[in-house]
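K.L.:
got a structure for you, letters missing:
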């Protein structure tokens, strides 16, 4: 079986796709380079925003045309959109052979292989993803927060934490296969609890893995981020000084309507506490503009917060209603053009701040982990998450190198290895 995987959405989807690759590889299946080589194409979908679903439909349209000329190819849709829309996908695209929702992702590989009349048995083969320096691992699935705008609890289900021993063993295996950085994933990693092991304890256990050099994690919820986690970030050298904490809005009225369960004052206090404990920490965030009921004053509160906190980077999204959510019942009263304006204003301010932050690094020497090389250019990353590019050699990959920074852009640094 030759397979092609197209992944849309968050890093948890990337992790799920990697899981499929590992299983397929163990059974002797091969990764195709394009549609023409594939026996099956697997579309791993996202349902968090309407744009992600439209992207999936567009891809299915292209594959449908290909299948008309190559009827033997199988089409499989998995993930969050598959969970939300289910059989409706088949009604729109009769060419789809199999639909597997996010809640059944653990059985996806075997269900996909069952489409082919082959007696699969595990083989000792080289993994398709063996050489990755940075690896993701899902530590929990689902979410219990029910933010009013978010479809995740409906498509991924309630929170379920994965066995701590299973996680640590999988991380150890990744490190033995060349990984040097592990990123722990969950909709809300701060809620991780398996028996008597909480998230801070899980990080301690993961940090004990020999030859593992860096640990990151995402995503965090402000209401659950504990003092224990901040202490771990301050004292465990393997934990990177980089944390993503979605703020969404700085208006308490909007935060309440979003069902976020914290105030802006609480969020700001959390940032101050983090920066006191971990002075070089880079804090990134998510912001939604144009949420129902967001006035000019509410938006200005958020813009002021962006200027005050000076995030290391942010993702800003225009609100769009998602089916089944509480916010979908609200009046979407912010005009689309105003959403676009607010989006542009936040992005402009964020870019201005990012340039100021990275410009301070000009002339400095940064220790970075070399992740990959392409056309003689190494892509690396600082501990606090900044991408760095420099000319180099293949043997640097997986190692720490020092780079003297010569040029700075919004999201990237460029320099020479010293």
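P.N.:
Thanks, I have the structure now. Given the structure is predicted, the values throughout are model-derived calculations rather than measurements.
K.L.:
from here on, just use CA atoms for contacts and neighbour counts.
P.N.:
Fine.
K.L.:
need the longest helix for the chain.
P.N.:
Secondary structure of the chain per DSSP state H: the longest helix is helix 336-359.
K.L.:
quick one: list the elements packing against it.
P.N.:
strand 282-289, helix 296-309, strand 313-318, strand 400-408 (3 or more CA pairs under 8 Å, 6 or more residues apart in numbering; DSSP states H and E).
K.L.:
in the third one, which residues are buried?
P.N.:
Spelled out, it's strand 313-318. 313, 314, 316, 317, 318 (16 or more other CA atoms under 10 Å).
K.L.:
next up, a structure to set beside the first:
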């Protein structure tokens, strides 16, 4: 049997990254070898996202290039997976007849059965991925979403919210630790609403923390309406949980928040934000903002701009609104011009970068603990508990090691320093 090479292009969020990892593991166990060169692959899987139009455009653009590759090599196997594959399967099959299989986000567990039609199970070769090369691992604790924010397609492509059996999660965590993983990152569209047989998210964190080999725990994403006092107290007292919370605001305007169906006001968000900061002074809170939602007025944007300045986020991810099929917002007439959206995006991004850099300046001349994720060309890329990237020079292979670094320079989204 020849060495079958596979390439996976992942578009979208960490949930997709995790799904891609699972597909890669299945292929590896069938004797396939991963390649980073798409042109050399025998199997190419495009794991798609549908949260924004730009992600779909990227997927179709890649599929266009793959058609040319398949014209040269008719034996090339091409698969499309993920959220876009869930709701646009018929369109993909019509536009891209050269695609061999389409597997939606809800059906990712069927990948083993699907790929067996193209890659036979090789009992003699069991070339698992090199688990020990990883430092952190994503573990999905729930699938789907039941919030139905008016701009979001996720509930339609991933289905209603379903929590995974905590016993299965604990098994996966233990396996990761046995593989040498240092940091566990728990994933869900809204981890705060996790509940399986009476075990809530805080209790799940406690169970994971009891595993001796677990060194660090992160999680995402949180919803402001469901983040409990119990969870805040757990983060404050549990030393294994990293000091970072990603808490999407989306808008500082109550009118827009209502239109988005976010189920909280800016004042409620601000109260929660301050409660977290007071209980956990060293916490880094990052957030998401959508610019150009249908009907967003100059005042609505100014409310968002003022909220960003008032709250002082450690990092802000700013997205231009993209209408998504099936969502309620897609039915709204958008009077905000593209030029205005670009202008507002630029203004907020520039200001938020100034804020983030100023916050990071508190680390100058301080020595902090970081976990090294990779080393390339004698430069280590690490991350501190607050989820800020830290770079430093080293000639040692420190990947997976926890070290101390004295910070000498800061940028809005990263820092650099000297190994101590």
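P.N.:
Right, received. Where do you want to start? Keep in mind it's a predicted model, so treat the numbers as computed, not measured.
K.L.:
quick one: TM-score?
P.N.:
With the length set by TM-score structural alignment, normalised by the length of structure 1, the two chains reach a TM-score of 0.97; 417 aligned residues with a CA RMSD of 1.3 Å.
K.L.:
what residues in structure 2 pair up with the longest helix of structure 1?
P.N.:
Counting by TM-score structural alignment, helix 336-359 of structure 1 falls onto residues 338-361 of structure 2.
K.L.:
what comes up buried for that stretch?
P.N.:
Across stretch 338-361 of structure 2, burial judged by 16+ other CA under 10 Å covers 341, 344-345, 348-349, 352-353, 355-361.
K.L.:
with stretch 247-259 of structure 2 instead?
P.N.:
Residues of stretch 247-259 of structure 2 classed as buried: 247, 248, 249, 250, 251, 252, 253, 254, 256, 257, 259 (neighbour count, 16+ other CA under 10 Å).
K.L.:
now check structure 1 for the residue matching the fifth one.
P.N.:
Translated: residue 251 of structure 2. Using TM-score structural alignment, the partner of residue 251 of structure 2 in structure 1 is residue 249.
K.L.:
okay, stretch 269-277 of structure 2 sits on what stretch of structure 1?
P.N.:
Aligned by TM-score structural alignment, stretch 269-277 of structure 2 falls on residues 267-275 of structure 1.
K.L.:
can you give me the offset of that stretch from its chain's centre?
P.N.:
On the basis of CA atoms, centre = their mean, to the nearest Å, stretch 267-275 of structure 1 sits 23 Å off its chain's mean C-alpha point.
K.L.:
same thing with stretch 255-263 of structure 2?
P.N.:
Remark: stretch 255-263 of structure 2 is offset 23 Å from the chain centroid, using CA atoms, centre = their mean.
K.L.:
next one: stretch 399-412 of structure 2
P.N.:
Worked out by CA atoms, centre = their mean, stretch 399-412 of structure 2 lies 23 Å from the chain centre.
K.L.:
what's the matching range in structure 1 for that stretch?
P.N.:
Under TM-score structural alignment, the match for stretch 399-412 of structure 2 in structure 1 covers residues 397-410.
K.L.:
buried ones in the matching stretch?
P.N.:
Using 16+ other CA under 10 Å as the burial criterion, the residues of stretch 397-410 of structure 1 that qualify are 397, 398, 400, 401, 402, 403, 404, 405, 406, 407, 408, 410.
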